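Undergrad: starting from these lines, generate the structure:
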Amino acid sequence: MNRLLVTLLAALTLSLGAQAREITDMAGRHVVIPDRIERVFGAAPPLNVLLHAVAPETMLGLSFPVPPEARPYFPERLRGLPVVGGVFGMGQQMNPESVLMQKPDVALAWKSPFIDQARIESAFARIGLPVVFVQLDTTAEWPAALRFTGRLLGHEAKAEEEARAVEQVLARVGKVVNAVPEAQRPRVYYAEGPDGLATDCHRSFHTEAIELAGGYNVFRCEPKDHMGMERVSIEQVLAFAPDIIIAQDRNFVASVGKDARWRGVKAVQAGRVLVVPRWPHNWIDRPPSIMRVLGIQWLANQFYPQAYPFELRRETREFYQRFLGVSLSDAEIDALFR
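TA: Prediction:
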């Protein structure tokens, strides 16, 4: 540990000693944190989205840089934040000195059965930064995560409003989906990667939005690990006979209709290949986040347009304003789907 890191660690320790309180985090751990929290390090992309929704003014950095095309979808302050990485998920790996240079009061970490909690605790213990675990793998866990973070950071009213909005959407979509027998649900293939031949199991949290919206994920299996993106063959996709393809890669969507290998796929023949909006955070996956609340409504409308009407521009504009603090023009909303 070099001299700079030792100096920063000492300063952090002194500041923590001034006023402190003990909380129980969502992993059941007792954690001593500063009584007043002003600067927070989100240690993985889902935590950045959580902070963006609840207390963006506390964010001290991002897991990955904001590309030019994404800038209109971020509040001005967040666009200029440094990239400090994280300890799990997409984006660059955390540099302890870079994090401490931002003078954090606390770190938020991702609680998940697939994540080595002890390794993350050790990483932050080495730099003397208190770490609080938050559970938010599934959309159903987000209301509790919002309320917990609101209490932690002194934004209870805002977090409660957001949590109730999530619960209301889940109830509304669930009512429509529960009325449709599984055999009558659209068969959906989730295409990932530049060739569309990576996908995720129906039991994976990566594909949760498809199932919540009433789609039948044709890749029926248990996930092997947290990262997913399991390889399949074009022959498997043909046999899946999907009614709809949900794709992450825009180049794949643009070229799939011209690819002889894919022309025999039912969804391609029907022109039902949808690209997932991804700014400022992906609507359904990578990272799993509160954006799924908007994503499942968009998908439910695609799957059941009569049963679940959805005014795309209005609902998108209202969601971005409420949860993300940005006002979008019609052109900016339309650009999300290109």
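Undergrad: going forward, measure contacts between C-alpha atoms and count neighbours the same way
TA: OK.
Undergrad: what helices or strands is the lengthiest helix in the chain leaning on?
TA: Ordering each helix of the chain by length in residues (DSSP state H) puts helix 156-178 first. Helices and strands touching helix 156-178, by 3 or more C-alpha pairs under 8 Å, 6 or more residues apart in numbering; DSSP states H and E, are helix 142-153, helix 208-212, helix 292-303.
Undergrad: minimum distance to Asn251: which of those helices has it?
TA: helix 292-303 (20.5 Å; C-alpha to C-alpha).
Undergrad: right, and the helix or strand after that closest one?
TA: Proceeding N to C from helix 292-303, the next assigned helix or strand is helix 312-319, under DSSP states H and E.
Undergrad: what residues of that following helix count as buried?
TA: Neighbour counts over helix 312-319 (16 or more other C-alpha atoms under 10 Å) mark 313, 316-317, 319 as buried.
Undergrad: tell me the one of those residues nearest Ile115?
TA: Phe319 (29.8 Å).
Undergrad: right, and the closest one touches Arg292 too?
TA: No - counting by C-alpha atoms under 8 Å, Phe319 stays clear of Arg292, with 11.2 Å between them.
Undergrad: how distant is the helix or strand Asp334 falls within from the center of its chain?
TA: If you go by DSSP H and E, Asp334 is part of helix 330-335. Mean-position distance between helix 330-335 and its chain equals 21 Å (C-alpha atoms, centre = their mean, to the nearest Å).
Undergrad: want to put them side by side, so please do this one too:
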Amino acid sequence: MDVRGIRRIIPLLVLVILALSVMSAGCIGENAKNIPSETPSAESKVQTTGAPQLVEIVDSVGRHVEVPARVDRVLAIGCTLREVVYLLRDEAPEKVVGIELREAAEVRGENGKWPAGLDLPYIAAYPELRKKPVIRSGKTLNLERIVELKPDVIFAGPWNADEADEIQQKTGIPVVIVYVGSVGTKEQLEKYYDSLRLMGRILGKENRAEEIINTMNSYLADLDGRTKGIPDQEKPTVYIAGRAYYGTHGVLGTDPHWPPFEWVHAKNVASEVDGESKGINVDKEALVQWNPDVIFVSAVSLPFVLSDIENDPAYGPLKEKPLYSVMPYCWFAYNKEVGIADAYFVGKILYPEKFADIDVDKKAEEIFVEFLGERGRDAYRILKERYRAFEKITPGEGE
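TA: This next block holds a predicted model:
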């Protein structure tokens, strides 16, 4: 073929190549999902085949899990729905596909040992979540129903890697273990922040995760600034009674590093029992010997604590101590907004001159809004009606 013939063919080849490029672009557009504005930082690992785009993440126990780059349907088990609501707020009712039994419950279980749905701030804020299918009751997980609901991802709380792998294998749905536990120590708080950031990445809410973390840090810095300079000899000793864990407890149920105490530098008489914030039962003899100056009581356990103090002569000295009720920080796991609100109440009781500018109700409502959106105002009002909280209690006067 001469040069003039080649010159005539080249333009035709260019047109063919352009046409194929346009056709290919059309196919990609039909098969690929749109990536949200807040995409996971591991975007370089996104698969771009005809299947849903996937991103590899590492969960809180070191498992490598591939999750969709865009998540529209989410399931949260093991008390992780709270954090999903913190992140999604008004989007939660649309994106959450199922809930756990306690979140749907109309009434408390076993004579008040277990919560009802409206006892939980995130459910009180978004009560329509109670209408979602129940996929877990106690330790029983309905895998068949989960498959039917087709979540893009499952968040799981205190699970081990083998359990998560088994659920993932049986359902074909990625399971991501996250830490949503107590935040009473620096190490626990950092673990929580790491998991919040991970959940934010997966849900396309990275900015919101950072907003929550900054909000928490701001409140904790304020509490610290008000109380860190108070000499130990000027601080009363304190004790949290009825701290719920696996249900309500009497006066011996406590927390050696209860976050509201930690955040206002209070002198917790049980602080030497363990190095972490968690629910424990202490010995009766130890509590009587500690003889705390001020006792705070988780409102959900108030009748059980009062019964102990009023009916057991060994607790005679405690009857003379100031007793105050707080909202339940731990109640179907850990309500972070409640913990911070409790800390302001504790601070105002222990160091009134340092918290003279604080109206606890107004501050608590503000905190609830920061975590739950504008519906947090309703949630706080509902909880105030359900709990006898932020009050001075007199043993013997009845509930």
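Undergrad: care to give me the TM-score?
TA: The TM-score (TM-score structural alignment, normalised by the length of structure 1) is 0.76; 304 aligned residues with a C-alpha RMSD of 3.2 Å.
Undergrad: returning to what we had before: any chance of the buried residues of helix 312-319 of structure 1 in a markdown table, with distance to Glu192 of structure 1 too?
TA: Converted to a markdown table, these look like this (distance: C-alpha to C-alpha, whole Å):
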| residue | distance to Glu192 of structure 1 |
| --- | --- |
| Arg313 | 26 |
| Thr316 | 24 |
| Arg317 | 27 |
| Phe319 | 26 |
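Undergrad: pick out the most distant pair among these.
TA: Farthest pair in those (C-alpha to C-alpha) is Arg313 and Phe319. Separation: 10.0 Å.
Undergrad: grab the longest helix from structure 2 for me.
TA: Per DSSP H, structure 2 has its longest helix at helix 3-31.
Undergrad: okay, it sits on what stretch of structure 1?
TA: Counting by TM-score structural alignment, helix 3-31 of structure 2 pairs with no residue of structure 1.
Undergrad: buried residues in that helix, which are they?
TA: Residues of helix 3-31 of structure 2 include none that count as buried (16+ other C-alpha under 10 Å).
Undergrad: for the next helix or strand after it, packing partners?
TA: Counting by DSSP H and E, the next helix or strand C-terminal to helix 3-31 of structure 2 is strand 54-58. When contacts are defined as 3+ C-alpha pairs under 8 Å, 6+ apart, strand 54-58 of structure 2 sits against strand 64-68.
Undergrad: and Gly150 of structure 1, what pairs with it in structure 2?
TA: Mapped onto structure 2 by TM-score structural alignment, Gly150 of structure 1 lines up with Gly200.
Undergrad: how many residues are close by the residue lying closest to that match once chain neighbours are set aside?
TA: Distances taken as C-alpha to C-alpha, 6 or more residues apart in numbering place Glu206 nearest to Gly200 of structure 2, at 4.4 Å, with adjacent residues excluded. Residues near Glu206 of structure 2, counting by other C-alpha atoms under 10 Å, number 21.
Undergrad: and Glu206 of structure 2, how far from Tyr219 of structure 2?
TA: For Glu206 of structure 2, the distance to Tyr219 of structure 2 equals 20 Å [C-alpha to C-alpha, to the nearest Å].
Undergrad: picking up where we left off before, quick one: the longest helix of structure 1 to helix 142-153, angle?
TA: Relative orientation of helix 156-178 of structure 1 versus helix 142-153 (axes from the mean of the first three to the mean of the last three C-alpha atoms, to 10 degrees): 180 degrees.
Undergrad: mean shift between helix 156-178 of structure 1 and structure 2?
TA: In this overlay with structure 2, the average offset of helix 156-178 of structure 1 from its partner residues is 1.8 Å by mean C-alpha distance after the TM-score superposition for structure 1.
Undergrad: which residues does Tyr216 of structure 1 contact?
TA: Contacts for Tyr216 of structure 1 were tallied using C-alpha atoms under 8 Å, 6 or more residues apart in numbering; they are 182, 185-188, 210.
Undergrad: what of Thr58 of structure 1?
TA: 37-40, 51.
Undergrad: Val169 of structure 1 matches what in structure 2?
TA: Using TM-score structural alignment, Val169 of structure 1 lines up with Tyr219 in structure 2.
Undergrad: distance of the nearest residue to that match once chain neighbours are set aside from Arg70 of structure 2?
TA: Once flanking residues are discounted, Tyr219 of structure 2 sits nearest to Ile340: 7.4 Å by C-alpha to C-alpha, 6+ apart. Applying C-alpha to C-alpha, the value for Ile340 of structure 2 to Arg70 of structure 2 is 32 Å.
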